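A.B. asks: Quick one: sequence plus predicted model below, questions after.
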Amino acid sequence: MDYNEFAKLELERWKYDMKKKPSIFDMASKGIQNKFNGILPNKYHEFMTTAIKNMVKAVLFGSTYLTKKPYLGLSLKEREELIIEKTKLYKNTAIIEGAGTGAGGIMLGLADFPLLLSIKIKLLYDIAAIYGFDVKDYKERIYILNIFQLAFSSQEHINKVFHRVEYWEAYVNGLPSDINSLDWREFQEQYRDYIDLAKLLQMVPGIGAFVGAYVNNKLVDKLSKTAIQAYRMRVL
């Protein structure tokens, strides 16, 4: 079996998982998450919401990450080998950053959140460029936001986002010409609700450093694997 055939098989398995309906466990986890969110002070929610809002704005409107040029003339295997190496670098950065801020308790734990978002954004821009897509096109940046949602939303929301991504060309044709017309509040809420539960443990003195490093490593790894499959749907 050549590499492309292997990738297609992996892609089909991933697509099947993305289309699964929410399980009882998924619904129970969401209920626990909502209870945690209800206990947290308003300032915490405001901090998280502001961090995500700024991240989304940076992706849509900023020029900080637009230096990546599309990689041309590579096979799928060569592209994905590059992505594996890039992901290792970003995971190491996230581990070091998560351990450092986790050891500092709640204040540094909060500081970790926007830092981790920045690491994820840079990784996704690199992956998009390696697959040959030009992120100067704002519609490619919309695709990046959809990858975030696929990686970090509830299963119920994943079902909705996956349908959008699976029929991306049809969806893109319906996007407004004015980027300012987009509604991105739902994305903010979904991402925040997913990440709170894991990151809360990072702020607990004594275990914060370990949890921060472990969680950051897992989140970056999950994002990379999701991005690979999402771009395979387009290049294959």
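C.D. replies: Perfect, I can see it now. Numbers count the residues shown, from 1 in each chain.

A.B. asks: CA only for contacts and neighbour counts going forward, please
C.D. replies: Noted.

A.B. asks: mind listing what the spatially most central residue of the chain touches?
C.D. replies: Centroid-nearest residue in the chain, with CA atoms, centre = their mean: residue 148, separated by 3.0 Å. Going by CA atoms under 8 Å, 6 or more residues apart in numbering, residue 148 touches 191, 223.

A.B. asks: How about the secondary structure of residue 177?
C.D. replies: Under DSSP: H, G, I helix; E, B strand; the rest coil, the three-state class of residue 177 is coil.

A.B. asks: how about the nearest residue to residue 222, chain neighbours excluded?
C.D. replies: Spatial nearest neighbour of residue 222, excluding adjacent residues (CA to CA, 6 or more residues apart in numbering): residue 151 at 6.6 Å.

A.B. asks: Pasting the second one now:
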Amino acid sequence: MYEEKANIELQRWQRKIEKSGSLSKKYTKIIQNKVNEKIPEKVHEVFTTSVKNMVHATLVGAEYTTTTIPVEGATLEEREVRLEQKVKAYKKTAAVEGAGTGAGGILLGMVDFPLLLSIKMKFLFEAASLYGYDVKDYRERLYILYLFQLAFSSDEKKKEVLKKIKDWEEIKRNLPDKETYLQQIDWKEFQLEYRDHIDLIKLLQVIPGFGAIVGAFANYHFLEVLGETAKNSYRMRVLGGGS
């Protein structure tokens, strides 16, 4: 019965992603694209390198892979009860971090970017393990990166990534080797999608006297979205595919 309920929720989640984005979101994306075109390429390179280094360190960092052990022999319901506990804990952690850096203005607001990214990635590593997947396998770490993109990208990019998630077992069989798989990632696109997705709310976070409230709310919301994305994406694999 639980799996039937989970499958219904999964289909509903997929339909939500596959629906066309609202006009306001499309208009916002057009504006963001125009602004990005005005930014010098060297500035983009700095952002891209920063994101690449942070994500690369997370994906290959032993501090995450050595502390996560795949959960074996549990039912889907048992796994997801534990996942919900993790989501609640990480939402609180992210909210406290966002409030602290938001209260500090621009300088601490800049610190929030790598801290929040680290919290999000650590959560995804733990989520993978709860569903029984071994994050020591580089292919599972690449899947985690796709989940990150699925949660924090434009509507069109989400549709593209969802297709990869649906076809993951086939993609997994044809991946490049461990030494070269990170070279296949378009880091500039990754950082632009992520930055544009969180841009407006993070700008509000650096406003003195207002940033703490925005920072706490934003980070709490981001972890909530990431939790929903992880749950349904791993459900897709456990239950045998999507619609």
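C.D. replies: Nice, I can see it. These numbers come from a predicted model, not from an experiment.

A.B. asks: care to give me the TM-score?
C.D. replies: Once superposed, the chains reach a TM-score of 0.92 (TM-score structural alignment, normalised by the length of the first structure), with 235 aligned residues with a CA RMSD of 2.1 Å.

A.B. asks: Can you report how many residues neighbour the residue nearest to residue 222 of the first structure?
C.D. replies: Residue 151 of the first structure: 21 surrounding residues under other CA atoms under 10 Å.

A.B. asks: Next up, identify which helix or strand the residue nearest to the centre of the first structure is on.
C.D. replies: helix 138-152 (DSSP states H and E).

A.B. asks: against the second structure, where does that helix fall?
C.D. replies: Counting by TM-score structural alignment, helix 138-152 of the first structure pairs with residues 138-152 of the second structure.

A.B. asks: chain center to that stretch: distance?
C.D. replies: 7 Å (CA atoms, centre = their mean, to the nearest Å).

A.B. asks: Equivalent analysis for stretch 211-220 of the second structure, please.
C.D. replies: Relative to the centre of its chain, stretch 211-220 of the second structure is centred 18 Å away, using CA atoms, centre = their mean.

A.B. asks: wait, doesn't the residue nearest to residue 222 of the first structure sit right on residue 218?
C.D. replies: No - with contact defined as CA atoms under 8 Å, residue 151 of the first structure does not reach residue 218; the gap is 11.3 Å.

A.B. asks: quick revisit: so what's the residue nearest to residue 222 of the first structure up against?
C.D. replies: Taking CA under 8 Å, 6+ apart as the contact definition, residue 151 of the first structure lies against 222-223, 226.

A.B. asks: Those in helices, which ones?
C.D. replies: 222-223, 226 (DSSP state H).

A.B. asks: hey, where'd the helices end up in the second structure?
C.D. replies: For the second structure, helices defined by DSSP H occupy the ranges 2-18, 23-38, 41-60, 62-65, 76-103, 105-130, 138-151, 155-166, 168-173, 187-205, 211-238.

A.B. asks: between the ones you listed, which gets nearest to residue 179 of the second structure?
C.D. replies: Of all the helices of the second structure, it is helix 138-151 that lies closest to residue 179 of the second structure, at 9.5 Å by CA to CA.

A.B. asks: Now that closest one on the first structure. Mean distance?
C.D. replies: Superposed on the first structure, helix 138-151 of the second structure shows a mean distance of 0.5 Å to its aligned residues (mean CA distance after the TM-score superposition for the first structure).
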